[in-house]
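Participant: Sequence first, then the predicted structure:
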Amino acid sequence: MVSCAIAAVMVGRRVQSRKRWWRVVKALDEFEEAASTPVGRLKQVVDAMAVEMHAGLASEGGSKLKMLLTFVDKLPDGSESGIYYALHVGGTEFRITRIELGGQRSILVHDVERKPIPQHLMTRTSEEFFDFIALSMKEFVDQKENNSQLSQIRGKDIGFTFSFPVKQTSVSSGTLIKWTKGFAIDDMVEEDVVECLQNALSGRGLDMNVAALVNESVGTLSVGHFYDEDTVAAVVIGTDTNACYLERADAIIKCQGLLTTSGGMVINMEWGNFWSSHLPRTSYDIDLDAESQNPNDQGFEKMISGMYLGDIVRRVICKMSLVTDVFGPCTSKMLTQFVLSTPLMAAMHEDESPDLSEVAKILEETLDIHDVPLKVRKLIVKVCDVVTRRAARLAASGIVGILKKIGRDGTGGITSGRIRSVESGKMRRTVVAIEGELYTNYTMFREYLNKAVAEILGEEIAPYVILKVTEDGSGIGAALLAATNSA
């Protein structure tokens, strides 16, 4: 009798355990279904991207894509020579770069110095802030040029990468729209950032000329084009994401009559703000957006960039812990936004140990989830895979959207809203420069993205499109643009 009762209890527990497990599996299946990116859906995103690009070029505010003019109408071609500098201000530190170009697509010398920005200067006056930058620049120049016999040769042009929202008014001028990243220097908003830097350099006795004001993605395009003239677009996929490409001047309808010496201009898309009903948005994305500092903004970025991917995984784990006790009680860490970073997510995703020990370690140390069974760890890896695959494939569809707009995807492009077709026999080799740690450091992300680009383009067109890793667009790229725009 007693043995029957014990057996019944054990069977009951097994049934309950199995039910709990299936609830977790069901939650994952529902997420995977909602986040799916079949190639048909990706092609709809491609078309939407191309159409939105056209709308953004047609009129200001005509699209979620800003499609900003950069006034860069000439890209480096490898013939540049001489000494050039770059300055990158974009966060809690700034970077000074010095390159010596030797023609024939060669960089003979490449020196870099990083310096932290003192916290108090992030909220003081523009004069104090830029004087600190100028003094650091002077010390760096003095140190580098003392021993150089080339100090008199065109060592005076600077490329300035300023990673804050700026309305560019020429290749070497632009006004600050607003501060981000903890900066709050009020007297600089709506002021020309190049003029502020130029005045500070003069004040420190530096006879240097800011020849180019550069966005990081434009710098990436510049490096790509320096090494390979078939480079027509650039994408940055790191903590945040953006893209730019070379457009025909006559296609920029919102600036009718725009004349450039090359007949083209680089367009900064600000593609993080792209949105389309075809994007596979889940309940987790909706919640993340609602709780973010910029709700209803940067929708594409929130699905594909390193800032957000780890947090989407955390949210799925939270949901699983609510539908079942497979993780034990919900911890306070589990409820903390952004506690699970994307590099940690990537480490779990790419854990190749037989017992997934890295997954167990990260769950314990980061989310305070202990003693997770192996089958549950495998489920977590699957969650990471779904999030990463979707992000990479959506980024791929964005890239092909750019190629479609400029007629490099085999369909001939989009003009006045109509798609033209072209014979694949006329396809030209097309290179897209890619920068950012999500692509360069995260193997699975890179593989999913590359595969999706080939899948969308098809086997006839894909061999003509090359994705190339490019490094230091904000440093080398800015210096190269200074060389190209040198007086």
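Facilitator: The structure has been received and is ready for your questions.

Participant: contacts, neighbours, all on C-alpha from now
Facilitator: Noted.

Participant: give me the element Phe94 is part of.
Facilitator: Element membership for Phe94, per DSSP states H and E: strand 93-102.

Participant: mind listing what the spatially most central residue of the chain touches?
Facilitator: Central residue of the chain (Cα atoms, centre = their mean): Thr241, 2.2 Å from the mean position. Listed by Cα atoms under 8 Å, 6 or more residues apart in numbering, the contact set of Thr241 reads Val235, Trp271, Gly272, Glu301, Ile304, Ser305.

Participant: sorry, back to before: output the contacting helices and strands for the strand holding Phe94.
Facilitator: Packing contacts for strand 93-102, counted by 3 or more Cα pairs under 8 Å, 6 or more residues apart in numbering; DSSP states H and E, involve strand 81-89, strand 107-116, helix 478-484.

Participant: another one to put next to it:
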Amino acid sequence: MSTTSELTRLREFLNELIPSEDQLVRLYQNFCAQIRKGLGSKTNKDASTKCYLTYVQDFPTGNETGKYLALDLGGSKFRVLLIHLKGDSEAEQITKIYDLTERELHSTGVELFDYIAKCLHEFVCEQKVDNEHMPLGFTFSFPCVQTGLSRATLVRWTKGFNCSDTVGEDIGLMLKAAIARRPGLRIDMVAILNDTTGTQMSCAHRNPSCHIGLIVGTGCNACYTEKVENCERLDSKYKDKPKIIINVEWGAFGEKGGVDHLFTDYDRNVDQNSINRGSQIFEKMVSGMYMGELVRLILLRAVNENLVFAQCKLRKHITDILTKKPHCIETKVLSDIANDRGDDWPLVKDVFKQVFNLNNADPDDCMKFKFICDVVVKRSGNMIGVTLSGLVNKVGESFSVIGVDGTVYRCHPNFDGYMRETLDRFVDKDYKYDMMLSEDGSGRGAALVAAVVHRDYMERKSLNAKLRQ
């Protein structure tokens, strides 16, 4: 059994990963300052959170009907969806997943989008809707600067993509051109959005009070509904509508120093060994892509300081693996073991067997490992809760729903609670909030944007017809 002094030493060792109230207050203040900078026309260039304009200004009512397509591109696979909206917030969907090989990931932009258009054509033929004129919403989860609802200039590729002749180009025009090169393909791409916007729109379809979208998965980002008068960079022609969704791109928060007071040597190590050193600092502290690696680094130091596995015969073997095998601890492990407790620790022992080939692990070491994992996850949830609080207060509605998607949020049983801990402390007392799990936000949300655009088009067409009479 671990002695009280051993547990005290471990808690003290992990103390730098447990933010104090003062540190969280400073995080809140820094984040809100970056949002103000991101919205300003003169200060945007100095902001780490760029607050990209999405040009999504119309929201679902739940009464939308008809068939719409969605394309979801954000990794080494992409999805094509056919969504049948039936009113009363009801929808049916058919989804097909397509693989992208190394060839497509590192091809030219023309080759990539020609392949996507080919798959789109196959899909509509399989679903026997190839003779219908189909509006399409395009979820494109890479950093872009949008200049209109269906126009977006790629800032940089991430997630292993490196297609030539695309950075600085209009992704919307490239997809439209690829569709035009496919004879008989009657698809009209009407909107580009990222996965956070899709998540917000998907949840707004069920609850119109959804003013914020959040992704906590491999990456982490958020969007929210802003008043147009606060968007200095928005052209006046778009200010006839009261609101617009802002893509915060908060993964980059910290690139200007906003999280330095929480940045540990573990975080510094993760950043230095990443492919985008110095970028996406907040994301590297809170998202699924990096939490497992943070645990590996913390565990390695804890072993070296005789805090864990001090009596284990395989201690040197464990140290060698932790030293020589980056990413040997996957983030999903943190979710898998979250409910493991008691004397036997079967789930933690299974992790030790898989990673270290260690059988019959000491229950005390199991407890300590789980504690390390919990500290990393709780820091993430608490930090995200603080930044979410800034958005809830910025929205300024008496009640806001936060639509959430992503594997970390879906899979870790305590993550929702960790976010609420700091949300409850930092959300203004005049405002209430709740969280809603998204139903396939990146897919269904894209189709809903297409539906809303189509609805707006038909309403304007009807109004113009009446004016001509």
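Facilitator: All right, it came through fine. Predicted, not measured: the structure shown is a model, and the values here were computed from it.

Participant: TM-score, when you put one on top of the other?
Facilitator: After superposition, the two chains reach a TM-score of 0.88 (TM-score structural alignment, normalised by the length of structure 2), with 442 aligned residues with a Cα RMSD of 2.4 Å.

Participant: In helices, which of the contacts of Thr241 of structure 1 appear?
Facilitator: Filtering the contacts of Thr241 of structure 1 for membership in helices, criterion DSSP state H, returns Glu301, Ile304.

Participant: Spatially nearest residue to Asp385 of structure 1, not counting backbone neighbours?
Facilitator: His349 (6.4 Å; Cα to Cα, 6 or more residues apart in numbering).

Participant: ok, and the most crowded of the contacts of Thr241 of structure 1?
Facilitator: Among the contacts of Thr241 of structure 1, Val235 has the most neighbours (other Cα atoms under 10 Å), with 28 neighbours.

Participant: And for Thr101 of structure 2, the neighbour number?
Facilitator: 11.

Participant: Residue in structure 1 paired with it?
Facilitator: In the superposition onto structure 1, Thr101 of structure 2 corresponds to Pro118 when matched by TM-score structural alignment.

Participant: What's the average distance for the longest helix seen in structure 2 when superposed on structure 1?
Facilitator: Longest helix of structure 2, by residue count under DSSP H: helix 363-395. When structure 1 is overlaid, helix 363-395 of structure 2 sits 1.1 Å from its aligned residues on average, using mean Cα distance after the TM-score superposition for structure 1.

Participant: Against which helices or strands is the next helix or strand after that helix packed?
Facilitator: For helix 363-395 of structure 2, the following helix or strand on the C-terminal side (DSSP H and E) is strand 399-405. Other elements packing on strand 399-405 of structure 2 under the criterion 3+ Cα pairs under 8 Å, 6+ apart are helix 195-206, strand 210-216, strand 432-437.

Participant: Past strand 399-405 of structure 2, which element shows up next along the chain?
Facilitator: Strand 399-405 of structure 2 is succeeded, C-terminally, by helix 407-411 (DSSP H and E).

Participant: residues in structure 1 matched by that next one, start to end?
Facilitator: Aligning helix 407-411 of structure 2 against structure 1 (TM-score structural alignment) gives residues 437-441.

Participant: if we can go back for a sec, burial check on the corresponding residue of structure 2 for the residue nearest to Asp385 of structure 1, number of neighbours?
Facilitator: In structure 2, His349 of structure 1 lines up with Ala338, judged by TM-score structural alignment. Neighbour count of Ala338 of structure 2, defined by other Cα under 10 Å: 20.

Participant: Right, I'll leave it there.
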